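Participant: Please find the sequence and the predicted model below.
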Amino acid sequence: MSQDDTAFLEDDTSQIHEPRLWRDKGWTAKVVKNEDGEGWAVEMFRDGSAEPALVGPWTMGRNKVDPKPLDAAAHQTLVKTASEVIRRHEQQLHARLNKQVSIEIASQLVNVRLAITPDEFEPFGTLTAIDSFGDVLASVNVQPDFRLTTESATRWADGGFGQIRH
């Protein structure tokens, strides 16, 4: 996307309701020529974002050459779809960065959680043991590639919840 193309994204306070550009309710839909030269596509941008949250095919108009014009109903449907894509992406990222297992120690259930902090320069993980009352028993930093399993959590507990050797 060129600098001229992103100019419409910078002022997110105004509404635009044009056949190929529709901005409303925090989202912008832009109908563009498909990169492969066949047909049309629509790009959905959340206000303030330079990258589209959703890119998908767009319907041809009645003349089978030009794209079908955007309207309020189409924009609302695209907003719902793009929002769902973002929500699923965030859920997948959360699941990838946060793991939990339960182990039993001295007849007490302990939840062991691993939370990865993705930092560009120094990512790390935090391993935390929590008892059945919600009290933190221990917390240590671990390598970001630490594999939390029932076995690794049990070894950590059996070792007195000390530092984990890398």
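Facilitator: Looks like it came in fine.
Participant: CA atoms for contacts and neighbours, from now on please.
Facilitator: Will do.
Participant: Which elements pack onto the longest helix seen in the chain?
Facilitator: Secondary structure assigned by DSSP state H gives helix 72-97 as the longest helix of the chain. Judged by 3 or more C-alpha pairs under 8 Å, 6 or more residues apart in numbering; DSSP states H and E, helix 72-97 is in contact with strand 27-33, strand 40-46, strand 54-58, strand 108-117.
Participant: which SS class is residue 102?
Facilitator: State at residue 102, reduced to three classes by DSSP: H, G, I helix; E, B strand; the rest coil: strand.
Participant: alright, now check it against this:
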Amino acid sequence: MPFRHPVASVAATIVITLSLLAIGALLFGFSGVYDVSASSKDNPIIAWMLHSTYEASLHHHAGKDVPPGDLMSLNNIRAGAQFYDSTCAACHGVPGKPLSFIGQGIQPAAPTLLAASRRNNPKLMFWVIKHGVNMTAMPSFGKTQSDRTIWQTAAFLYDARGITPERYETLVHGSK
């Protein structure tokens, strides 16, 4: 019986195992068994994996853009509030109002960006708004909006964490 080096055996076992896992994943993927409909909840393992991938990608790619010096000015926050109201509110919600029928139909659900518990780091928000997120309903606004508009929206999201319905209305529509 020929002598087999233990490292070669371990390497062969790893290669065979990974090959079998890849074949199994392909067979599962092409079987049609997994329900991709937006009316069903994601498998918790798949949801965790996709969210973890999103977080890692976001932190790898975002944060390199330089915000304008006047990012947190009231004018920028107001402009961001108006853009949010006209474009983002349908999916992400407005304080004091029920989520739109569009927002209710998204799976995975769009995050409630105005919640007090959100961090909404402007550099990260800028990147997400500009580039969008694959396999979610988040579009790339960088294709249709200026960097200025996107920074203004990021400024609003940072400022508006935990915003009251009254302040939201004032920012969007001006003083009453």
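Facilitator: Cool, got the structure. These numbers were taken from a predicted model, which means no experiment stands behind them.
Participant: Fetch the TM-score of the aligned pair.
Facilitator: The TM-score (TM-score structural alignment, normalised by the length of the first structure) is 0.23; 73 aligned residues with a C-alpha RMSD of 5.9 Å.
Participant: Okay, buried residues for the longest helix of the first structure please.
Facilitator: 75, 78-79, 82-83 (16 or more other C-alpha atoms under 10 Å).
Participant: Looking at those, which two lie furthest apart in space?
Facilitator: 75 and 83 (12.0 Å; C-alpha to C-alpha).
Participant: still on that earlier bit, so which of the buried residues of helix 72-97 of the first structure is the closest to residue 91 of the first structure?
Facilitator: Taking those together and measuring to residue 91 of the first structure by C-alpha to C-alpha, the closest member is residue 83, at 12.3 Å.
Participant: picking that back up, with distance to residue 97 of the first structure and mean neighbour count added, can I get the helices and strands packed on helix 72-97 of the first structure in CSV?
Facilitator: Shown next, in CSV, are these (distance: least, C-alpha to C-alpha, whole Å; neighbours: other C-alpha atoms under 10 Å):
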stretch, distance to residue 97 of the first structure, mean neighbour count
strand 27-33, 28, 22
strand 40-46, 24, 22
strand 54-58, 23, 17
strand 108-117, 5, 20
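Participant: and of the ones you listed, who's closest to residue 5 of the first structure?
Facilitator: strand 27-33 (9.9 Å).
Participant: Now do that closest one: which elements does it pack against?
Facilitator: If contacts are counted by 3+ C-alpha pairs under 8 Å, 6+ apart, strand 27-33 of the first structure sits against strand 21-24, strand 40-46, helix 72-97.
Participant: Go again with 7 Å.
Facilitator: Secondary-structure packing of strand 27-33 of the first structure (3 or more C-alpha pairs under 7 Å, 6 or more residues apart in numbering; DSSP states H and E): strand 21-24, strand 40-46.
Participant: now the angle between strand 54-58 and it, please.
Facilitator: 50 degrees (axes from the mean of the first three to the mean of the last three C-alpha atoms, to 10 degrees).
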